[in-house]
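J.: following is a predicted model, sequence given first.
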Amino acid sequence: MAIEVRIPTILRTYTDGAKAVEGTGDTISELFADLETRHAGIRERLVDPAKGNELRRFVNVYLNDEDIRFLDGITTKVADGDSVTILPAVAGGALETHQA
């Protein structure tokens, strides 16, 4: 079973610069474990072992454009031909000040 995983720029150091990699598994969790076998260190950036291997707070994962947090989280089922996109949450911007 081949599942395409799109990798954000910040994590491409783990994939030798690849924008997308393939993996296998029946769930997102198994897919991340499979990726770890070829791209050491990537799983730790995605899940937090201290919180029962749940997604890290500032990591968003989409299965075919659906946020897995609104599906079954890390236990969401995946299938051959699915596309998984990993996106780091981005925050920030300029603080606007008002003068009286």
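T.: That came through fine.
J.: drop to CA atoms for contacts and neighbour counts, all remaining ones
T.: OK.
J.: quick one, helices of the chain?
T.: Secondary structure of the chain (DSSP state H): helices at 28-38, 42-46.
J.: mind giving me the packing neighbours of the last one?
T.: Using 3 or more Cα pairs under 8 Å, 6 or more residues apart in numbering; DSSP states H and E as the contact criterion, the neighbours of helix 42-46 among helices and strands are helix 28-38.
J.: check which residues of the helix it packs on are buried.
T.: Neighbour counts using 16 or more other Cα atoms under 10 Å place 28, 29, 30, 31, 32, 33, 34, 35, 36 of helix 28-38 among the buried residues.
J.: pasting the second one now:
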Amino acid sequence: MSIEVRIPTILRTYTGGEKAVSGEGGSLSALIDDLEAKHPGLKDRLVEEKNGADDLRRFVNIYINDEDVRFMGGLEAPLSDGDQVVVLPAVAGGAETRQRIR
């Protein structure tokens, strides 16, 4: 089973600069464990412990074939051979700050 995982720029230090890596697993959780074995430190950037169980970090969005995993069972979302997983950090912004020159 091979699953392509697209890695955002900010996490590429964990993948040796690779923007796409391959992994294996029947669920998102298993895939993340496989990625952690190949690219140590990556799991900690994607998953955090909440109430004694692993959960996706709040500001990380993961999609399986363009579907948000939060609507597919989260870490237990099923995966199949040939799936594409995209990891995106959430982007937050604010109002532009302008400074007057007097």
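T.: Cool, the structure landed. The structure displayed is predicted, hence computed values, not measured ones.
J.: quick one: TM-score?
T.: Here the TM-score for the pair of chains, by TM-score structural alignment, normalised by the length of the first structure, is 0.92; 97 aligned residues with a Cα RMSD of 1.4 Å.
J.: so which of the helices of the first structure is nearest residue 13 of the first structure?
T.: Smallest distance to residue 13 of the first structure across the helices of the first structure (Cα to Cα): 9.1 Å, for helix 42-46.
J.: farthest-apart pair in the buried residues of helix 28-38 of the first structure, please.
T.: Going by Cα to Cα, the pair spanning the buried residues of helix 28-38 of the first structure furthest: 28 and 36, at 12.3 Å.
J.: chain neighbours aside, what residue packs nearest to the residue nearest to the spatial centre of the second structure?
T.: Centroid check for the second structure by Cα atoms, centre = their mean gives residue 87 as the closest residue, at 3.6 Å. Distance criterion Cα to Cα, 6 or more residues apart in numbering; nearest residue to residue 87 of the second structure, sequence neighbours excluded, is residue 62 at 4.6 Å.
J.: does the one you found really touch residue 85, like I thought?
T.: Yes - if you go by Cα atoms under 8 Å, residue 62 of the second structure and residue 85 touch, sitting 6.9 Å apart.
J.: of the two, who's got more company?
T.: residue 85 (26 against 23; other Cα atoms under 10 Å).
J.: contacts only, for the more buried one.
T.: 3, 4, 5, 6, 62, 63, 64, 65 (Cα atoms under 8 Å, 6 or more residues apart in numbering).
J.: right, and the pair among those with maximum separation?
T.: Greatest spacing in the contacts of residue 85 of the second structure, by Cα to Cα: 3 and 62 (13.6 Å).
J.: please tell me how far stretch 90-100 of the first structure is from the chain's geometric centre.
T.: Taking the mean of its C-alpha atoms, stretch 90-100 of the first structure sits 29 Å from the chain's own mean (Cα atoms, centre = their mean, to the nearest Å).
J.: quick one: contacts of that stretch?
T.: Against stretch 90-100 of the first structure from outside (Cα under 8 Å, 6+ apart): residue 58.
J.: stretch 51-66 of the second structure now?
T.: Counting by Cα under 8 Å, 6+ apart, 45-49, 68-69, 74-75, 79, 83-91 sit against stretch 51-66 of the second structure.
J.: show me what residue 77 of the second structure lines up with in the first structure.
T.: Matched to the first structure by TM-score structural alignment, residue 77 of the second structure sits across from residue 76.
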